[in-house]
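# just coords:
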């Protein structure tokens, strides 16, 4: 058997999981879930993902899991010596703490802002959900800029957010970060050279190149 990834090929969270699977050289089969037809709200889907969101996985032994970041951690921990090492050894308390700090930064300081911008500028127009709230976009863009200024400080001291090695904490940024590029919101700039360096580094990885247009 092979791991099955149930999700919409272009969704941010589905590609987040596919990115990790590629990094770890774990073969998988994509089982498409058509969000445009609300297949994620069907009783059969809700029986496996009760929130009606994508994606979820069914591992080759039948184990099921949803939430993209939890899946990423599961894959990294299951295959510690396969592919690229994306999490520290759990026995190394300090490196693990720094990793969790970096992962929390993404979840608390980046994702809420980036996902709101993506919804306002890209999702709303595509789905006919009303006009973009430009005042909100301006406010969130300013808030994101302030957060990225802090990223610049962190990345002036270490190559990646959790230290000198790339980790899940870095890669988790990519799907929504790439959508910011579509909105001409630049993560890196002349005033944030380290953010620019970091962003070019992680988005140039073969894993992302292979899934950026679909898991």
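Good, I have the coordinates. Note that the structure is predicted; figures quoted are calculated from it, not measured. Numbers count the residues shown, from 1 in each chain.
# contacts and neighbour counts: CA atoms only from here.
OK.
# strands along the chain, start to end?
In the chain, the strands defined using DSSP state E lie at 3-7, 28-32, 56-58, 64-66.
# among the ones you listed, which is nearest residue 117?
Taking CA to CA, strand 3-7 is the member of those nearest to residue 117, at 22.2 Å.
# so which of the strands of the chain is nearest residue 79?
Comparing those under CA to CA, the one sitting nearest is strand 3-7, at 13.2 Å.
# so what touches that closest one?
Identification of contacts with strand 3-7 by CA atoms under 8 Å, 6 or more residues apart in numbering yields 14, 27-34, 54-60.
# let's see it at 10 Å
Contacts to strand 3-7, defined as CA atoms under 10 Å, 6 or more residues apart in numbering, come from residues 13-15, 17-18, 21, 26-35, 40, 45, 48-49, 53-66, 215.
# ok, stretch 134-149 next?
The contact list for stretch 134-149, computed with CA under 10 Å, 6+ apart, reads 105, 109-114, 116-121, 150-152, 154-155, 180, 185-188, 191-192, 195.
# now do the contacts for residue 47.
Contact partners of residue 47, counting by CA under 10 Å, 6+ apart, are residue 41.
# ok, it to residue 68 distance?
Remark: distance between residue 47 and residue 68 (CA to CA, to the nearest Å) = 18 Å.
# picking up where we left off before, of the contacts of strand 3-7, buried ones?
By neighbour count, with 16 or more other CA atoms under 10 Å, the contacts of strand 3-7 hold 13-15, 17-18, 21, 28, 30, 33, 35, 40, 45, 48-49, 53-59, 65-66, 215 as buried.
# second structure follows, compare the two:
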């Protein structure tokens, strides 16, 4: 039975990250788009898969799994022999990966969300509080200053090899530049962060995915 992947049609959030891992690991799958605006994640059938009513979700021959990071770990471990490794095999390597994953979830993401929550108000016709946005950008910048130090020691966030944790950083951050013009990830004052970020967003699988999802979204909005 082919792997079923339930994702949102819009190119943002966790759905593209799962699709990215699928592409990088060359995993065959059936993509099922779930319309959030139609509350398709709140139906009784969908809630049986994810009681929180959110995407992404996978159905791997009856094994149901939700939450982006858990799905990515599962797929990477199951298809370890395909594509880039994305998860270290050594004990120390795995420990550093989990350390980086904790930092992404508990430090990077909360600061990023503060920026996005205020900056994206303008896209919904709401007034942006510039003072709040500026404060959020300062806080996020402080986190990136630490990233600058970390990335000065190795190529990627968990070492010299690409891992799924690098991909986790793509969940919302690219939208700051594409949707509201805030390009904090590639500033001259943080050359190591800039180098790392440019490598991530230039991954052929990511570029292709973003183009495909943008084209699909444009068709839906015609």
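Perfect, I can see it now. What you are looking at is a predicted structure, and each value in this text was computed from that prediction instead of being measured.
# same list, the strands of the first structure, but as a markdown table with distance to residue 159 of the first structure please.
Listed next are the strands of the first structure as a markdown table, based on distance: least, CA to CA, whole Å:
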| stretch | distance to residue 159 of the first structure |
| --- | --- |
| strand 3-7 | 31 |
| strand 28-32 | 30 |
| strand 56-58 | 31 |
| strand 64-66 | 30 |
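# distance of the residue lying farthest from the centre of the first structure relative to residue 179 of the first structure?
Going by CA atoms, centre = their mean, the residue of the first structure most distant from its centre is residue 43, 26.8 Å out. In this view, residue 43 of the first structure and residue 179 of the first structure are 31 Å apart by CA to CA.
# and residue 99 of the first structure, by the same measure?
Applying CA to CA to residue 99 of the first structure and residue 179 of the first structure gives a distance of 24 Å.
# those two: who's more crowded?
Between residue 99 of the first structure and residue 179, residue 99 has the larger neighbour count (other CA atoms under 10 Å), namely 23 against 19.
# look up the closest residue to the residue mapped onto the more buried one from the second structure, ignoring the ones flanking it.
Correspondence of residue 99 of the first structure to the second structure, assessed by TM-score structural alignment: residue 97. Of all residues beyond its chain neighbours, the one nearest residue 97 of the second structure is residue 158 (5.2 Å), with distances taken as CA to CA, 6 or more residues apart in numbering.
# mind listing the helices for the first structure?
Remark: helices assigned in the first structure by DSSP state H are 12-23, 43-46, 68-78, 93-105, 111-118, 124-127, 134-155, 168-171, 174-182, 193-203, 206-211.
# quick one: residues contacting the nearest residue to residue 49 of the second structure once chain neighbours are set aside.
Excluding the flanking residues, the one nearest residue 49 of the second structure by CA to CA, 6+ apart is residue 64, at 6.3 Å. Residues near residue 64 of the second structure by CA under 10 Å, 6+ apart: 4-5, 48-50, 57-58, 71.
# any idea how many residues pack against the alignment partner in the second structure of residue 186 of the first structure?
Aligned by TM-score structural alignment, residue 186 of the first structure pairs with residue 184 of the second structure. Residues within reach of residue 184 of the second structure, counting by other CA under 10 Å, total 18.
# OK, contacts around residue 184 of the second structure?
Residues in contact with residue 184 of the second structure (CA under 10 Å, 6+ apart) are 137, 140-141, 144, 173-174, 176-177, 190, 193-194.
# by neighbour count, which of the residues you listed wins?
With neighbours taken as other CA under 10 Å, the top of the contacts of residue 184 of the second structure is residue 193, carrying 27 neighbours.
# just to check, that one is in contact with residue 166?
No - counting by CA atoms under 10 Å, residue 193 of the second structure stays clear of residue 166, with 11.6 Å between them.
# anything in contact with each of these two?
The contact sets of residue 193 of the second structure and residue 166 overlap at 156-157 (CA under 10 Å, 6+ apart).
# may I see the ChimeraX selection of the buried members of the contacts of stretch 134-149 of the first structure?
Of those, the buried ones can be selected in ChimeraX as follows, counting by 16+ other CA under 10 Å:
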select :105,109,110,111,113,114,116,117,118,119,120,121,151,152,154,155,180,185,187,188,192,195
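# leaving out the residues flanking it, which one is nearest to the residue nearest to the spatial centre of the first structure?
For the first structure, residue 172 is the residue whose C-alpha lies nearest the centre (CA atoms, centre = their mean; 3.3 Å). Leaving out its chain neighbours, the residue that sits closest to residue 172 of the first structure by CA to CA, 6+ apart is residue 16, at 6.4 Å.
# how about that neighbour, what does it touch?
Residues near residue 16 of the first structure by CA under 10 Å, 6+ apart: 55, 68-69, 71-72, 168, 171-176, 208, 211-212, 215.
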